[in-house]
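J.: Give the three-dimensional model of this entry:
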Amino acid sequence: MPALLPTAIVGSLPKPSWLAEPERLWSPWKLEGETLVEGKQDALRAVVQEQRRRGIDVLSDGEQTRQHFVTTFIEHLSGVDFEHRETVRIRDRYDADVPTVVGDVRRDHPVFVDDAAFLRTLTDQPIKWALPGPMTMVDTLADRHYGSREKLAWEFAGILNQEARELEAAGVDVIQFDEPAFNVFFDEVRDWGVAALERAAEGLRAETVVHICYGYGIKANTDWKASLGSEWRQYEQFFPLLQQSSIDTVSLEAQHSHVPVDLVELIRGKRVMLGAIDVATEQVETPEEVAAVLRDALRFVDAEKLVPSTNCGMAPLPRRVAQEKLSALAAGAAIVREELSSATA
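T.: Sure, this is the predicted structure:
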């Protein structure tokens, strides 16, 4: 792995068409039983091979073994009823039918640990695993038991910490917590969101990442982004809190976004996982477009702390497009890496 600008993806990659319906979130599985288990492992093999072939340094599972980055974790917990679903407003911008909390939430068994252990057998490169963050979990279901988003978030934080510790023991090098809800509920982020996130990451030796984006490239998200004006300054609300937190790395989106890049200064000292690939378009970036975003960010983050990445997950994209975007990410990082090496030679 290169010492400078190691590349990584944020979360999902498109699943093969024989495993699930392409270009769709919450896509149902096409296989069942032991055949599904085998199919998921084959998909993991494929995404590891593809990331390596395309030049990605920190390898991910691409969320091949789960239907959704939040609900797949929740469905393995006790106290949550998936039969009696309710319609709630998610991230304050779109409605979805979600499961309901009906009792004390508990993790009775590991959720992703076996999958992560299998991923570990496929490569000697560093591996990263993503978990939903406590606030985003709360925002992706209905609560008929706790009556407090904060109290439920703290329960989830403890459960996530159990899972994260076992993922670390299974050989995961980087553990990422996805918190898109941070971009919406600023008062809650200040009151308890960052503290709950730190509880989820408590005691980990693995590198910890919090990923905060503007969402998948689906219509509800693109419509919302179109309403945010010429500058997206949401990160400004909580970056100072994250800069003071125990989280190692902050992941944000930059390619084709209206986030002022100087906001990265607010997390000075942290590692920055910078989104240099736009997941809301099928247009594949050129390596130079990727490099330009990275160069811009280097005015506000030390090169040793910059990790070129994607804006968000790529599950809704055509598989070929996502793969070509991986190549563009690696090629753009290589351009800037060479420039940095030449400057210090």
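J.: contacts, neighbours, all on C-alpha from now
T.: Fine.
J.: Can you give the contact residues for the host helix or strand of L44?
T.: In this structure, L44 is located in helix 33-54 according to DSSP states H and E. Contacts of helix 33-54 with the rest of the structure, by C-alpha atoms under 8 Å, 6 or more residues apart in numbering, involve 13, 15-16, 19, 29-31, 57, 59-62, 64-65, 118-119, 122-123, 323, 326-327, 330.
J.: Now the second one, please; I'll put the structures next to each other:
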Amino acid sequence: MTAISSTIGYPYIGENREWKRALEAFWAGKTEEDELLKVTKEIRLSRIQKQKDAGIDLIPVGDFTLYDRMLDTAVMFGMIPKRYNWNGEHVSLSTYFSMARGNKETVACEMTKWFDTNYHYIVPEYEGHNLQLTANKPLQDYREAKEELDVKGKPVLIGPYTFIKLSKGYEHTDIPAFILQLLPLYEKVLLELQEEGVEWVQLEEPVLSTSISKEEMKIVEQIYAQLRKAVPELKIFLQTYFDSVDWYEETVSLPVDGIGLDFVHGLDKNVENLKTHGFPSDKILGAGVIDGRNIWRSNLQEKVNLLNDINGNLKTDAIWIQPSCSLQHVPVTLASEQKLDTTIKAALAFADEKLVEVSTLMKAINGGVETITDAIEKSVRACENLAQLPARNRTDVLDAVQSIANSDAKRTSAFTERRLKQEEAFNLPILPTTTIGSFPQTPEVRATRTKWRKKEITDKQYSDFIHEEIKQWVAIQEEIGLDVFVHGEFERTDMVEYFGEKLAGYVFTEKAWVVSYGSRCVKPPVIYGDIAFVEPMTVDESVYAQSLTDKPMKGMLTGPVTMLNWSFVRDDIPLKDVTYQIALALRKEIEALEAAGIHMIQVDEPALREGLPLKKEEWNEYLDWAVNAFRISTATVKDTTQIHTHMCYCDFNHFIDAISALDADVISIETSRSHGELVHAFNTFHYDKGIGLGVYDIHSPRVPEVNEMVEIIEKGLEVLDVKQFWINPDCGLKTRKHEETIAALKNMFTATKQVREQLGALSQN
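T.: A predicted model of the protein is given here:
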């Protein structure tokens, strides 16, 4: 058996987020296009060189992006919505970034979660217009790597069926027409790669790891039969990831030369399929045995055993050893971390360390386990030392989770009773206006926080500064006329990190950044131990803000499921148990807020949807404990305390019943980028609680017109009762500038006022 080392993708942000800085300098007009392209080329080549130096045999090219790979694919095929007024020739960066971020005249394309990750992709829009190949990006990147680094890379593309499934703008019956437009363009890309002398090309089809139908699998078979005819000499490697493949026999029978399977997140089922149905002798298996989505070091002895088990069921004479998915979901390098506890650091592996793990396992297969004895011993010892930490073995926390009863997840009264009490307590107008939580974090806010962290200013100086920011924005909210206020969250870096720093069981990194969307990078906290409440985390700022106004002030927390899904999570106990630990800790914070006089409390769950398993048959189990965790957090408050929650970009239509089951008094969700499509869910599902359909997109610098927001509000009122409808932006406003935030909120309030007046006139007639 011969092993070859391979990667599926590698982080593109740079060790110090050079990519992010280059993009944002360009967007701000501080640099020109030539400088952006120069810097990003340097990053692109350095990451290829790094993989080459690590001993990776098959290095992907074409996985680098200036914003998002789904957007890259849409632009490459000329799938550019008409509203951008593209001339049909070269696609400028202006058009590209307008699709991603919008501009002063045009809204951006919709954005949603990439399967069950925290990465957001730009949703391609098919409008039935003629598509064309605008540029062969994989070929360009292949040539660049070959000429600059003497690397004959493995060009990678989003596979055609995954691209189709994740696009919008067509009905199911239109899929054949879409394929007829799209497939010749894929063929042309592949043919040009074949003519260039490329040996392997990677087509990524993660949609095969979801619950697709037999009919859909037939379409996949037809697509790949057609591609095979078009490029008989080019070796096609079909890459799946994030879970096991449902249609295993059909997938391994596709006319391709190799297939990549996830032996981490789809381990049990993929191994079972391999043992039951075998694997074709004429294909290469890509064994994704290194976790590409989490940061824990591999126990190399376990991985060697797994590979031996896999090899025992193969008839082919070669295997690719690789991560389970692209490494873009993990930070770049552990070398940047200088302050971590030594036991914890020894148990971690970021992208660079995972490259070493891949190469090490390749040596074990090719040269025998004795060639990596030291590496195996170090990995086993590191994992054992982590498991023995007292923080991982807190009996008080473990006992509390085991003692949770059904009654712990139920409010005292039903929503219908709570609603009447809350209406009397708050006396809000129809269509109450509010925001989601955060206000702009200016350079001054960030700089002051940095000074405080470096102990260049005292705790009191920092607290006074935060109070001044809160005071300023309370006054702005008063001036605009909003009905329910927020304090602005100026004391918070990240909505998960802030809370994690104040809870037991978390540890934090210095430079472990990953991309969330666009240039937005996050530094997920690490859950390494048992989670426990230590002391109040938000009471001071919320109470101070409430003292400045007679309007209701929302207390702001991040919910237990989002705390889980936006962290790198320990992998030694079930996710359910970790989430319940967080829920019990947050319950104490909510009780502290209520005791301090805060009677509107928002517990955000933007990541509830992204944790949904790829297999539909597993949805109910996940939603049961995820919803239960939220309710455990919020169940002990009084009827007159109003619980809010917020959710970000995702497809809610398929689990609107779970949203209702949260039993939150008010929920706010995104609708602006999806142009109000979400409201259709309420045509078939009777939602009886308060709901805010976000009326403008905060991820775009554009200030929406009043009439646009009026239209979205009116669409919502077609399916929702006016008494349950709240008005708010899509999401928090921390990334927006001061002036555009105020302008957009003023327009939002004006739009609300217009609709209120229209409703008042109608009621008089």
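J.: isn't Q243 of structure 1 right next to E265, touching?
T.: No: contact criterion C-alpha atoms under 8 Å: Q243 of structure 1 and E265 do not qualify, at 9.7 Å.
J.: H76 of structure 1 matches what in structure 2?
T.: Aligned counterpart of H76 of structure 1 in structure 2: K502 (TM-score structural alignment).
J.: the strands in structure 1, which residues?
T.: 59-60, 78-90, 94-106, 127-132, 142-143, 174-178, 207-211, 249-253, 271-275, 306-309 (DSSP state E).
J.: How about the stretch 151-300 of structure 2?
T.: Taking DSSP state E, counting those that start in this stretch as the criterion, the stretch 151-300 of structure 2 carries its strands at 154-158, 200-204, 235-239, 258-262, 284-290.
J.: my read: D663 of structure 2 touches A629, true?
T.: No: the pair D663 of structure 2 / A629 is not scored as a contact, 11.7 Å apart, by C-alpha under 8 Å.
J.: quick one: contacts for K30 of structure 1?
T.: W18, L19, A20, E21, L36.
J.: let me redo that: M137 of structure 1
T.: Neighbours of M137 of structure 1 in contact, by C-alpha under 8 Å, 6+ apart: V70, T71, I74, A153, F156.
J.: which one in structure 2 is aligned with it?
T.: By TM-score structural alignment, M137 of structure 1 lines up with M563 in structure 2.
J.: Next one: its match from I531 of structure 2, what distance?
T.: Computed with C-alpha to C-alpha, to the nearest Å, the distance linking M563 of structure 2 and I531 of structure 2 is 11 Å.
J.: Need the residues touching each of the two.
T.: With C-alpha under 8 Å, 6+ apart, M563 of structure 2 and I531 have common neighbours I582.
J.: Please dump the contacts of M137 of structure 1 into TSV; it should also carry neighbour count for every row.
T.: Converted to TSV, the contacts of M137 of structure 1 look like this (neighbours: other C-alpha atoms under 10 Å):
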residue	neighbour count
V70	21
T71	18
I74	25
A153	24
F156	27
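J.: N653 of structure 2 -> structure 1?
T.: By TM-score structural alignment, N653 of structure 2 lines up with E236.
J.: And for its match, nearest residue in space, chain neighbours not counted?
T.: L263 (6.5 Å; C-alpha to C-alpha, 6 or more residues apart in numbering).
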